[in-house]
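Novice: Quick one, what's the 3D model for this:
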Amino acid sequence: PELIKENDLQILEMLGSGSFGHVHKGMWSNREVAVKYVLHAKRSEVECIDRLIALKHPHLVTIFGLCENAPPYNGIPKNIGKDCFCIVMEYCGQKTLRNIINGEEAIRKDLFLMWTNQITSAMIYLYEQNLLHRDLKPENILLPADNSLKLCDFGTVREWKGATTSMTYCGTVRYMAPEVLQGKAYSHKADVWSFGVILWEMLVQQPPYEGQESPAIIFKIGKGELVLPELNIPENINSLSLLLKKCLDRNHHQRLSYNEIASSLERVKVFTGILAEELSSISENEWFEVKSNWRAKYAKNYECSVFLSEVSIQKYTQDDSGYSYRHQVSSDNSEQSQSYEENEFSIIRFDEFHDCSWDKPNLIAFVK
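Specialist: Now for the predicted structure:
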């Protein structure tokens, strides 16, 4: 990767933090940049930067290079450690798709269609590079001033060999595909599932699986007892309903690929596809009314019901690959688990739960 000298970086205010480290705003080569401090990095993660720097797409955040000697910043001593490095990338502001989804204003249909196409375009590009994102969610979709979104946070991106892959999965529970939660091998179709959840969330503008704690989501999706409820989508935009169902098909073999999603959204040019044509048939007022009804309906806790085709529940088999989930069955109440609800998880070792009830309310899932 291109090596950036420590003295060439000016570190400014912190933008965010997580289990990986911290992200700061900075200056480099007379431009604003985002500087991601990666703590306790593995050599494989450093080597992966080469692939990420080579990615060039209008809807992916550009990565400029790597600073191996991480500059100190407030709260972190100068001897940060040789296992910490910085990724210097394009600065796109701090607004994310999460801010828009949680906002008071309903997402306009033109923005919904544009963002759907842009996410699809970016994910097709990653797929063509044999890469899996593995943590697609609204928080990782930035919205610069022009509202043309960019996917970010490639810390979980891994190479895909063209067949289903057994590897640890670092993602967020609410966006994980069933096969991932079951500890099975998975492919780019796991990213397609995450995309489907984001589509649903953009339409409803409510959190997926509202009122469900992360441990409950893990087990209920794994058992097929929890899915996103079917939306009462107007018949004249039936392709939207079909798109949601095919992205959220529990059978990953039947799930759409990104190329199939793109073909359903566009024929020759963006916005000339089936969905674009159908959305043009409803007025903006009708669109807002439908979205308002969905949002009000799912503003409170709800019981999810299976609306996809009935599937048999397969037994969970142990995967010989590494696992990142850690768990503990405790006699305490479930309050502790609530604090982990929005944290990031990887894969559960279901074999360790062989003698445990699926319905234990006191399961505590620990962050890796």
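
Novice: Only C-alpha atoms from now on, for both contacts and neighbour counts.
Specialist: Will do.

Novice: What segments of the stretch 201-350 of the chain are strands?
Specialist: Using DSSP state E, counting those that start in this stretch, the strands of the stretch 201-350 of the chain run over 326-329, 344-345.

Novice: and Q336, which of these is closest to it?
Specialist: The minimum distance between Q336 and the strands of the stretch 201-350 of the chain falls on strand 326-329, with 11.5 Å, by CA to CA.

Novice: just so I have it, where are all the helices in the protein?
Specialist: 43-53, 97-102, 109-128, 178-181, 189-204, 214-223, 238-247, 258-265, 274-279, 284-297, 335-338 (DSSP state H).

Novice: For the longest one, which helices and strands make contact with it?
Specialist: Helices and strands touching helix 109-128, by 3 or more CA pairs under 8 Å, 6 or more residues apart in numbering; DSSP states H and E, are strand 150-151, helix 258-265.

Novice: and the helices of the chain as a markdown table, adding distance to R134 and mean neighbour count?
Specialist: Shown next, in a markdown table, are the helices of the chain (distance: least, CA to CA, whole Å; neighbours: other CA atoms under 10 Å):
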| stretch | distance to R134 | mean neighbour count |
| --- | --- | --- |
| helix 43-53 | 14 | 15 |
| helix 97-102 | 17 | 18 |
| helix 109-128 | 11 | 18 |
| helix 178-181 | 10 | 23 |
| helix 189-204 | 6 | 24 |
| helix 214-223 | 16 | 21 |
| helix 238-247 | 15 | 19 |
| helix 258-265 | 14 | 18 |
| helix 274-279 | 26 | 18 |
| helix 284-297 | 27 | 15 |
| helix 335-338 | 23 | 14 |
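
Novice: run this one through as well so I can compare:
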Amino acid sequence: VNEEYAKFAMSQVCNAVKAIHSVGYVHLDIKPENVLIKESGHMKLTDFGSALCLSDSHSDYQLQGTAEYLSPTLVEGKNPESADDIWALGCMLYQLLAGTAPFNGENEEALFQKIKQRDLIFPSTFPPLAKDLVSKIFCIGKEYVPITLMRIMKHEFFMDINWKDVNAVEP
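Specialist: The predicted model follows:
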């Protein structure tokens, strides 16, 4: 898709994730296949089968979700947190603009290794502001410290998005 449509789509999904996080839940399976396009052209996040309440204990959490969208912390066996949804937003933005998932491997072990190393190559046609945002989400070239959803929404990539009226904007 083109950059403007990716920006529109991601603003809709970010808004949905903000709403989910505001009530203490994480989705844990954010990916293009779980975003429906309504007749109006607006996006609707679906499939809450992996969603968890953050205030509950997750000591018995079993890794689930789509492998290509799992964060390094989930791959390392840590408990789910809101940052795992943020990571998936980065994966989704990358996939919308590159046409493929950011991380892949011949098998799950190889895929998880690439995710943990954040071994990512951007196509030469990848838009610069989107590349900067994805690089910040994945902490390319530095220790992985998750970025907040608010920092994503304030990033230059979204500078022309009016977050108060994001659902009123025509696609």
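
Novice: Can you pull the TM-score for these?
Specialist: Remark: TM-score between the superposed chains equals 0.79 [TM-score structural alignment, normalised by the length of the second structure]; 159 aligned residues with a CA RMSD of 2.8 Å.

Novice: Which of the helices and strands packed on helix 109-128 of the first structure sits closest to A185 of the first structure?
Specialist: A185 of the first structure lies closest to helix 258-265 among these, at 18.8 Å (CA to CA).

Novice: Specify the angle between the closest one and helix 189-204 in degrees.
Specialist: Between helix 258-265 of the first structure and helix 189-204, the angle formed by their directions is 30 degrees, by axes from the mean of the first three to the mean of the last three CA atoms, to 10 degrees.

Novice: Give me the angle between helix 258-265 of the first structure and helix 109-128.
Specialist: Helix 258-265 of the first structure and helix 109-128 are oriented at 150 degrees to each other (the same axes, to 10 degrees).

Novice: sorry, back to before: hey, which of the strands of the stretch 201-350 of the first structure is tucked in deepest?
Specialist: strand 344-345 (a mean of 22; mean count of other CA atoms under 10 Å).

Novice: Where in the second structure does that strand fall?
Specialist: With TM-score structural alignment applied, strand 344-345 of the first structure matches no range in the second structure.

Novice: what's that strand packed up against?
Specialist: Secondary-structure packing of strand 344-345 of the first structure (3+ CA pairs under 8 Å, 6+ apart): strand 171-172.

Novice: what's the closest of the helices and strands packed on helix 109-128 of the first structure to K246 of the first structure?
Specialist: When those are compared by CA to CA, helix 258-265 sits nearest K246 of the first structure, at 9.1 Å.

Novice: from the chain's centre, how far out does stretch 15-33 of the second structure sit?
Specialist: 9 Å (CA atoms, centre = their mean, to the nearest Å).

Novice: What's the local residue count around N147 of the first structure?
Specialist: 14 (other CA atoms under 10 Å).

Novice: What's it aligned with over in the second structure?
Specialist: Alignment note (TM-score structural alignment): N147 of the first structure maps to G41 of the second structure.

Novice: which of the residues in stretch 26-45 of the first structure are buried?
Specialist: Under the neighbour-count criterion of 16 or more other CA atoms under 10 Å, stretch 26-45 of the first structure has G26, M27, W28, E32, V33, A34, V35, K36, Y37, V38, L39, A41 buried.

Novice: hang on, the fourth one packs against K25?
Specialist: Looking back up the chat, that one is E32 of the first structure. Yes: contact criterion CA atoms under 8 Å: E32 of the first structure and K25 qualify, at 7.2 Å.
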